[in-house]
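Participant: okay, here's the prediction I keep looking at, along with the sequence it came from:
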Amino acid sequence: MSHLIRAYTALLYAMAAIAGATLVWLMVAVIVSVVMRNTGLQPFAWLFTSTEYGILYLTMLGAPWLVREKGHVHIELVTAALPPAIQHAISRLVAALCVIVCLVLAWKGAELCWTNIQRNDYDVRAYYFPRWILTASFPVSFTFMAIEFARFVFGDELMHAGEAGIHE
């Protein structure tokens, strides 16, 4: 079991590393595109397309790691005012609802990806690009997010700190 957990954790961090590298690529691509436009050149079509796809992959691949690190946005104004026992119950309930939402989105994302494969859908703006390569990130990411939220439901650690304000 520990091998499975280590493999899962390595995959989660690899996804986060790819998201980080994608962020660097977005910065480079935007700078190159702006410089090309300002010098009178037409930016490459793939440059714009890669930034669009990069934004999707950055979001989808980085989100599970953000859940693990509690880097997602949540407001603790209400939970901070509750007694500790109720605070723990509410935190676990919110995490359980997040698991359910993520599983539904993973399922619908898998259906969408499968539909793209069956229909042989292509994104045909700059290049012919199989659409399933884009939508495959949905079931993967949302499944990983469901697992990470489930850690807050069943694990020792709570999603909410119980303190209002900014904690970094």
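Facilitator: Right, received. Where do you want to start?
Participant: from now on I want contacts and neighbour counts done on CA atoms only, so please keep to that.
Facilitator: OK.
Participant: who's in contact with residue 12?
Facilitator: By Cα atoms under 8 Å, 6 or more residues apart in numbering, the residues touching residue 12 are 64, 65, 144.
Participant: in strands, which of the residues you listed fall?
Facilitator: Judged by DSSP state E, strands contain none of the contacts of residue 12.
Participant: want to throw those into a markdown table with neighbour count and distance to residue 122?
Facilitator: Output for the contacts of residue 12, formatted as a markdown table (neighbours: other Cα atoms under 10 Å; distance: Cα to Cα, whole Å):
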| residue | neighbour count | distance to residue 122 |
| --- | --- | --- |
| 64 | 27 | 27 |
| 65 | 24 | 29 |
| 144 | 26 | 26 |
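Participant: can you tell me which of those is nearest residue 161?
Facilitator: The closest of the contacts of residue 12 to residue 161 turns out to be residue 65 (Cα to Cα; 18.0 Å).
Participant: is it true that the closest one touches residue 16?
Facilitator: Yes. Here residue 65 reaches residue 16: they are 6.1 Å apart, a contact under Cα atoms under 8 Å.
Participant: got the residue ranges for the helices in the protein?
Facilitator: Under the criterion DSSP state H, the chain contains helices at 2-38, 45-68, 77-80, 84-119, 132-135, 137-154.
Participant: one more to weigh against that first structure:
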Amino acid sequence: MQNFFKVVGWASFALATLVKLMLAAIVVEVVADVVLRNLNYRPIAWGVSATEYGLLYAAFLPMPWLVRIKGHVFVEFLRRALPAGGRVVLEKLVYALCIGLCLYLTYFAFASALEALNTGAYETKTFDMPKWLIFLPIAIGFFLSALEWLRYLVGHDSLYNVDPLEREGL
């Protein structure tokens, strides 16, 4: 099981790294677009659409890595008010709820991707984007996030083993 979670962690890290490269490309495209406009040249025709799709990918693909590194926002005032036994129960409930929500959203994103693939649907902007490529990062992000939450649920780590103030450097 430990090796399985290592592979999931590697995949999560790889997707987060890919998104860093995509964000760098978006920055380059936006700067190039602005420079071209200021020099009275035509802007890059596909730039806005590519940026929109890039931001969609940037929202969902690094999500599992953020779960793994505990880099998302969470509130723990209720957990701190509970005794130690209650904290453990609440933790497990939170993990199970997160897994359930991620799998639920994975199902709908994957079903939408399959439907788009079967129908050959495209989103038409400055270039045609197959709709399944729009739903795919959503499905991948939520599915891998569910696996990262599962890692917490089965006890390989705890979301709460780092003090939030310490994590923020306060």
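Facilitator: The structure has been received and is ready for your questions. A quick note: this is a predicted structure, and the numbers were derived from the prediction, not measured.
Participant: just give the TM-score of the two.
Facilitator: Overlay of the two chains. TM-score (TM-score structural alignment, normalised by the length of structure 1): 0.89; 168 aligned residues with a Cα RMSD of 2.0 Å.
Participant: re earlier: between the contacts of residue 12 of structure 1, which sits nearest residue 130 of structure 1?
Facilitator: residue 144 (23.4 Å).
Participant: thought the closest one was touching residue 66?
Facilitator: No. Using Cα under 8 Å, residue 144 of structure 1 makes no contact with residue 66, being 10.9 Å away.
Participant: so who does residue 106 of structure 2 touch?
Facilitator: 138, 139, 140, 142, 143.
Participant: now do the same end-to-end measure for stretch 113-132 of structure 1.
Facilitator: 5 Å (Cα to Cα, to the nearest Å).
Participant: so which residues make contact with that stretch?
Facilitator: For stretch 113-132 of structure 1, using Cα under 8 Å, 6+ apart, the contacting residues are 45, 46, 49, 135, 136.
Participant: now the most centrally placed residue in structure 2: closest residue in space, sequence neighbours ignored.
Facilitator: Closest residue to the average C-alpha location of structure 2: residue 63 at 2.4 Å, with Cα atoms, centre = their mean. In space, and not counting its chain neighbours, residue 63 of structure 2 is closest to residue 141: 5.9 Å by Cα to Cα, 6 or more residues apart in numbering.
Participant: that neighbour: neighbouring residues, count only.
Facilitator: 23 (other Cα atoms under 10 Å).
Participant: now the farthest one out in structure 2, which residue is it?
Facilitator: The C-alpha centroid of structure 2 is most remote from residue 40, which lies 37.6 Å away (Cα atoms, centre = their mean).
Participant: distance check, it against residue 57 of structure 2.
Facilitator: Here the criterion is Cα to Cα. By it, residue 40 of structure 2 lies 31 Å from residue 57 of structure 2.
Participant: residues near residue 121 of structure 2, how many?
Facilitator: For residue 121 of structure 2, the neighbour count with other Cα under 10 Å is 15.
Participant: how close does the aligned residue in structure 1 for it get to residue 81 of structure 1?
Facilitator: Alignment note: residue 121 of structure 2 maps to residue 121 in structure 1; criterion TM-score structural alignment. Between residue 121 of structure 1 and residue 81 of structure 1 the computed distance is 50 Å (Cα to Cα).
Participant: before we move on, what about residue 16 of structure 1?
Facilitator: With Cα to Cα as the criterion, residue 16 of structure 1 and residue 81 of structure 1 are 34 Å apart.
Participant: higher neighbour count, these two?
Facilitator: residue 16 (21 against 13).
Participant: against residue 58 of structure 1, how distant is that one?
Facilitator: For residue 16 of structure 1, the distance to residue 58 of structure 1 equals 8 Å [Cα to Cα].
Participant: check the contacts of residue 106 of structure 2 and tell me the two furthest apart.
Facilitator: Across those, the longest distance by Cα to Cα is 8.5 Å; it joins 138 and 143.
Participant: rebuild the contacts of residue 12 of structure 1 as CSV, extending it with distance to residue 35 of structure 1.
Facilitator: What follows is these, written out as CSV (distance: Cα to Cα, whole Å):
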residue, distance to residue 35 of structure 1
64, 34
65, 33
144, 38
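Participant: done for today, thanks.
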